[in-house]
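give me a 3D structure for the following:
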Amino acid sequence: MGGCYFFTVNLLERQRTLLTDHIDLLRDSVRRVRRLYPFHIDAWVVLPDHLHCVLTLPPDTDDFPVRWRLIKLLFSKGLPRTERLSATRRKRSERGIWQRRYWEHTITTELDYSKHIDYVHFNPVKHGYVNRVQDWPYSTFHHFVKDGILPIEWTNNSEVEGKYFGELNEG
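The predicted model follows:
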């Protein structure tokens, strides 16, 4: 039970910008769920159409599905109804906001943990939203800098050129 996990959670319509347009609603949804079902946020980044995070659950549970279901539900309920709904989603009383599934990976080693933390923080650069990690506002990278864990110039030097950030490369 417990454990540390990496997640990728996507909007249904990947070209939308709901997550950053409604960042306060997303933050509030996460806060509310954490009060009911605790978890530790190790790293988190929110992009316009998806998010990545590394979360650690308390030792007495491994029930991350209920946490994601509630985060998605609270966020969706707070949005104005503008999305197109398929017949299946209407039948199931679902909003057309989120992809039903998400990517989950159990983190088992320190190296795996470190790579996924790096991947989370580097993601806005990878997708071309910014040139420097520190320029993306919706990331725990800023907490890592404030706490002295990472320098503000992280990834701004030649030492990281060609480095893989959490991707499947052991070399």
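
switch to C-alpha atoms for all contacts and neighbour counts from now on
Will do.

what residues does the lengthiest helix in the chain touch?
When the chain is parsed with DSSP state H, its longest helix is helix 110-126. For helix 110-126, the external contacting residues (CA atoms under 8 Å, 6 or more residues apart in numbering) are 6, 42-45, 47, 52-54, 107, 130-133, 136, 139-141, 164-167.

filter those residues down to the buried ones.
With burial judged by 16 or more other CA atoms under 10 Å, the buried subset of the contacts of helix 110-126 is 6, 42-45, 47, 52-54, 107, 132-133, 136, 139-141, 164-166.

following up with a second sequence; could you model it the same way so I can compare the two?
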Amino acid sequence: MRDNGIFKQAKHNPPHLFLTDRLYMLTASTYKKEAYLQSDNRKLDWISAFLKASEIYHWVVIAWVVLNNHYHAIVRSPEKKINMPKFIASYHKFTARKWNAEDQTPGRKVWWNYWDSCIRSEQDYQARLNYVFLNPVKHGIVDQAEEYAFSNYRTFLSIDTWTG
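Next comes the predicted model:
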């Protein structure tokens, strides 16, 4: 079941169109592109928080990659309730508080705004998948996507199906 959704726009933020049961690409970066996720443990923290939040808020995770200062993900919104801001805020707040406690920097801004876009076709889906999974290659971290440990690329290869 799909609805007409909700369109929200805040004064200093990009507009967001929220629709149920749709594929979205999410992108977020750290504040001032600081490498807060440089350590493997921080990337693992993000992965754990992101996957837990997806369970709590009923988002289906399709693809993801996390780098030193940003991440990309493709997710499917829940069928009944549109809750993207709460979903994203939950893992952003959790990771920011955890890392600020570790670094003894209470109140430090860790995350910048997120960007989302609704995926509208299979061609768009394929292009976004390539963007997500090839991001570590684009940034010169690895030569092949399957070499990068902090994405679900290898798992994804065994389960991909387009369900626009």
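
those helices in the second structure, which residues are they?
40-57, 84-102, 122-138, 153-156.

which residues touch stretch 84-100 of the second structure?
Contacts with stretch 84-100 of the second structure, where a contact means CA under 8 Å, 6+ apart, come from 18, 42, 45-46, 49-50, 53-54, 57, 77, 106-111.

isn't T27 of the second structure up against L67?
No: here T27 of the second structure does not reach L67: they are 11.3 Å apart, not a contact under CA atoms under 8 Å.

what's the neighbour count on K33 of the second structure?
Neighbour count of K33 of the second structure, defined by other CA atoms under 10 Å: 14.

counterpart of it in the first structure?
Correspondence of K33 of the second structure to the first structure, assessed by TM-score structural alignment: R14.

list the contacts for its match?
Per CA under 8 Å, 6+ apart, neighbours of R14 of the first structure: D49, H50.

gap between the alignment partner in the second structure of L36 of the first structure and W111 of the second structure?
Residue pairing (TM-score structural alignment): L36 of the first structure is matched to I56 of the second structure. For I56 of the second structure, the distance to W111 of the second structure equals 21 Å [CA to CA, to the nearest Å].

so if I had to pick from these two, which one is more boxed in?
Neighbour count, other CA under 10 Å: between I56 of the second structure and W111, W111 has more, with 21 against 10.

surely that one and E34 touch.
No: if you go by CA under 8 Å, W111 of the second structure and E34 don't touch, sitting 9.3 Å apart.

how about the nearest residue to the residue nearest in space to the middle of the second structure, chain neighbours excluded?
Centroid-nearest residue in the second structure: A73, 3.7 Å away (criterion: CA atoms, centre = their mean). In this structure, A73 of the second structure finds its nearest non-sequential neighbour in W64, 4.1 Å apart by CA to CA, 6 or more residues apart in numbering.

burial count for V46 of the first structure?
Using other CA under 10 Å, V46 of the first structure has 23 neighbouring residues.

now stretch 132-141 of the second structure: how far from the chain's centre is it?
Chain-centre distance of stretch 132-141 of the second structure: 15 Å, with CA atoms, centre = their mean, to the nearest Å.

typed the wrong thing, it's stretch 148-158 of the second structure
14 Å.
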